[in-house]
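sequence and predicted structure, then a few things I'm wondering about:
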Amino acid sequence: MVVWRSVEAMAIRIRTVGTTALVLAGTLALCSCTATEPPPTTEYQARTSSPEASLTVVADASEQAASIATSVALFDESRVVVVAPAGDPAAQALAARAAVAVGVPLLVADGAGPGSSAAPGEVDAALRDEFTRLNVTTVWSIGDPAGFAARPGSSDSADDAADNSADDAANNSGNDAADGSENDPADGTPRIVASDATQEHVEAALGFALDAEDGAAGTPGTADRNRAAAIPRTTPAPPLDDTLALALDSDAQIASIATAQAAGVAVQLLPTSAPNPQANAAAVEALHGSATSKTLAIGAAFGGEPELDWKIRASRTGATLPGGGQLLFPQHQFIALYGTPGTPSMGVLGEQDVAAAIQRAKDVAAPYAGLTDKTVVPMFEIIATVASASAGADGNYSNELDPARLRPWIDAAAAEGVYVVLDLQPGRTDFLTQAKQYQELLELPNVGLAIDPEWRLAPDQVHLKQVGGVDAVEVNAVTAWLAELTNEKALPQKMLVLHQFRQSMLRDRSAIDMSHPELAMLIHADGLGAQPDKQATWRALHQDAPAGVAWGWKNFYDEDAPMLNPEQTVAGVFPVPDLVTYQ
């Protein structure tokens, strides 16, 4: 279900607003409308169209630029627009109510302050250009943007104009608002209808603009009738039901949100501190539940959000990770069993069948739930390619398990909320070559990858005589491929585990590429033995580690002296590991 904050709610929450009417002068004609006749009977409908691209980002920092960009994205023509001042959320919220109700864009006027292209009494060039593009004939201005001066001879507010006689008003404006045929000024510049930025006045004028017979609640003033008389009867265009908007929940987006809603686009809000939709359950639900195919992202922070297109496409799939959501860290803590299915000598994972292994993983993970605020997720780390003492037929000193053998374990794990990581021990071949053999499994949303440099041999090395190692360039080849696969298939974020207990295992570690948001990178400390030695290894690995990397710790049932229990692991290992593996 799509959820969004309506602009009506924005307007209702406003308690006090300014009362000075916005008067645009210079190249625009001013209408001091005083006629009391009903609004023109000919209804007008703006023309809208959805963006061409599947993702359109409105990331302008300027309120005015963002409002114009949103208008350009959604409206092809609108003879009526609503304008409100920059930096005035109260006036913008009232203007939003009006714009959505009549189905027209809400644009923001910057005024003639520092950096503006407009002189006092003139309209900013960018705003003028948008009026021209939209073929605007009537501007309903609400509020007073700083730096704009009232045109000499014009009234200071719409209420003052209401006190003038109809003849005086006609002389001041050069237009008779009561005459529908004269609604467009002769020189082609838009007519300005100014409203005080108060909810009472805007709602009253809006009531008459929408329905001349019923009007607004309460007793209308003459000025409210005049505003309605000057605004062409407008009805919203059919909704753009192929587009969903994501917008940051801040006052800077009021105008853009209103314009999107005026075009019939549903809007889902995100906190300004977290523009990634994958981090927001409501956003994932909205994107997945929407029948739309296009997304409009509104907010400056979206401009710097890496791989936003992938994040939106992944959210639209609705696929979630074990434990919930589409991001791994820091929301989750993983507790894993390590080994090879059907091979007890390779680790505890292989000591039982898949059903019993799932239950064991859950039992091992359960104590951690009471020790952390994170969601605890049971996990399998399956050794998919096993280091071998012999070269084998392919000469690489590694035995690759058939993916079909592993698939039942992965499917059963997914059904029970267990995450899976495939571990590679490649011998004399490279990690990327082996990773590609398991692409069909890595295309599943609950499957990540681990590379174990201990078992990556040089051409003249053999297992158990030397400890292997890998250069950053080979690691980066794997991460680039896995990130691209995750992006292409619109998958949730994947875990990429780097095993290490010696510095030499990950050579030139500082050059490892950590820039892929599709991957959650984790360094896993594999040291075994006495706890002081393990702690020393843990501290050494943290020195000069890549920024943003997560951390894993391994508890050995037989080799540790002693093995830490869950309470000791959480209390005694700092920082608390994001992944704890049992072998």
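Received the coordinates, thanks.

CA only for contacts and neighbour counts going forward, please
Noted.

contact partners of the helix or strand where Ala336 lies?
Using DSSP states H and E, the element containing Ala336 is strand 332-339. Strand 332-339 is contacted from outside by 323, 346-350, 361, 364-365, 374-383, 577-583, using Cα atoms under 8 Å, 6 or more residues apart in numbering.

put this next to the first one:
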Amino acid sequence: MTKRLQAVHILLICFSLMACTASDSQEKAPSVASGPAKAAAPDTSDTKKGSRPGAVLDTAGYDKRMKAIANGDSSGRWPVKAPYPLPGAIFPFNRVIAYYGNLFSKGMGILGELPKKEMLRKLKGEVTKWEKADPATPVRPALHYIAVTAQGTPGRDGKYRLRMPFHQIDTILKWSKEIGALTFIDVQVGQSTLQEELPRFEKYFKLPGFHLGIDPEFSMKNGETPGSRIGTFSAGDINYTIDYLAKIVRENDLPPKILVVHRFTNDMVTGYKKIRKVPEVQVVIDMDGWGSKALKTGTYNTFVYRQPVQFTGFKLFYKNDLKRGSTGLFEPKELLRFTPKPVYIQYQ
């Protein structure tokens, strides 16, 4: 990872941190106008029985799509060898197009920057672009809400993170239902831990279609202030999360959960070879850096392609990817040339 990318990304962190209050107080979520409703067609699988009565997985279709995602890779890295997922798995049968942000801030992403109706209309436009670029792969829209935000000040308990009110998650769930979208929450632990933060959301993880993103950038292991340096998660941290979600899936007869792990430096994720692959959880390593197309391509090839985990994602910044020296925002047809092809696309 170049010093330039780290510097500009740290600047983005600072803007994000200033967007939220420095205490752990919970504010009332702003009200927003209603948007259009459109249901997405679920994947149908038909050859392998699963744990839920009548549920089956199309293993031949799975293998074929995994090979297509590998995009001709001859290195042996892709497709990654892993157990078949439980029936109802989103990947590789679909691509997810997600809008990311926080309802308290217009500076943390498109989800929160625009009024609801305008935001959902814009998301629908991105979904349509991807459907046209890759007609063979159904597209699932998603809303990805930052439920725990890293902070530049310690707060009441000294954890350097701010927990958003549950009624905001309820709002996002309502919006997702209106358009047939998946729902994700994102967790930035600051000086807290995944073990402390994730169980608070268990009632939501018991819902089908509700998924998780974790951000190593804001996991400060040695007492640093978020934004002062880039944080890290180990394979142990990620495996805790996988085991936690897998247990919920098994106990509640759910389809697999998606776990998105953000990454744009080598040290943000350590011990990638030890990250577990289980039928209950589908892990996406999401290329989260911003900058020129050449810089983002280099980051993807270095830290995502060369260190395979399971699936890959790509983050696009409507504003920061278009700053000085920009070569424009990646179009779907360009990202479909990547090896492997990303299955999760996040817009901020």
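Sure thing, it's come through. The structure displayed is predicted, hence computed values, not measured ones.

can you pull the TM-score for these?
Laid over one another, the chains give 0.73 as their TM-score (TM-score structural alignment, normalised by the length of structure 2), with 273 aligned residues with a Cα RMSD of 2.4 Å.

ok, back up a step: can you go through the contacts of strand 332-339 of structure 1 and name the buried ones?
323, 346-350, 361, 364-365, 374, 376-383, 577-583 (16 or more other Cα atoms under 10 Å).

contacts for stretch 185-200 of structure 2 next, please.
Applying Cα under 8 Å, 6+ apart, the contact partners of stretch 185-200 of structure 2 are 144-151, 158-161, 211-221, 223-226, 237, 240-241.

just the buried ones from those residues?
144-151, 159-161, 211-221, 224-226, 237, 240-241.

Asp215 of structure 2 contacts Val261, correct?
Yes: under the criterion of Cα atoms under 8 Å, Asp215 of structure 2 makes contact with Val261 at 6.1 Å.

so what sits against both of those two?
Common neighbours of Asp215 of structure 2 and Val261 (Cα under 8 Å, 6+ apart) do not exist.

which bit of structure 2 covers stretch 527-537 of structure 1?
The alignment of stretch 527-537 of structure 1 onto structure 2 (TM-score structural alignment) spans residues 289-299.

Leu245 of structure 2 pairs with which position in structure 1?
Per TM-score structural alignment, Leu245 of structure 2 is aligned with Leu482.

check whether its match sits in a helix, strand or coil.
helix (DSSP: H, G, I helix; E, B strand; the rest coil).

swap in Ser390 of structure 1?
Applying three-state DSSP: Ser390 of structure 1 is coil.

what is the burial count for it?
13 (other Cα atoms under 10 Å).

dump the residue contacts of it.
Ser390 of structure 1 touches Tyr397, counting by Cα under 8 Å, 6+ apart.

ok, the equivalent of it over in structure 2 to Phe210 of structure 2 distance?
The alignment partner of Ser390 of structure 1 in structure 2, by TM-score structural alignment, is Thr153. The gap separating Thr153 of structure 2 from Phe210 of structure 2 is 30 Å, by Cα to Cα, to the nearest Å.

which strand or helix spans the spatially most central residue of structure 2?
Structure 2 has Val260 as the residue nearest its centroid, 3.9 Å off, counting by Cα atoms, centre = their mean. Using DSSP H and E, Val260 of structure 2 falls within strand 257-263.

with structure 1 superposed, average distance for the helix or strand following that strand?
Where DSSP H and E defines the elements, the next helix or strand beyond strand 257-263 of structure 2 is strand 269-270. Overlaying structure 1 shows strand 269-270 of structure 2 at a mean distance of 0.9 Å from the equivalent residues (mean Cα distance after the TM-score superposition for structure 1).

which part of structure 1 lines up with strand 269-270 of structure 2?
Under TM-score structural alignment, the match for strand 269-270 of structure 2 is residues 506-507.
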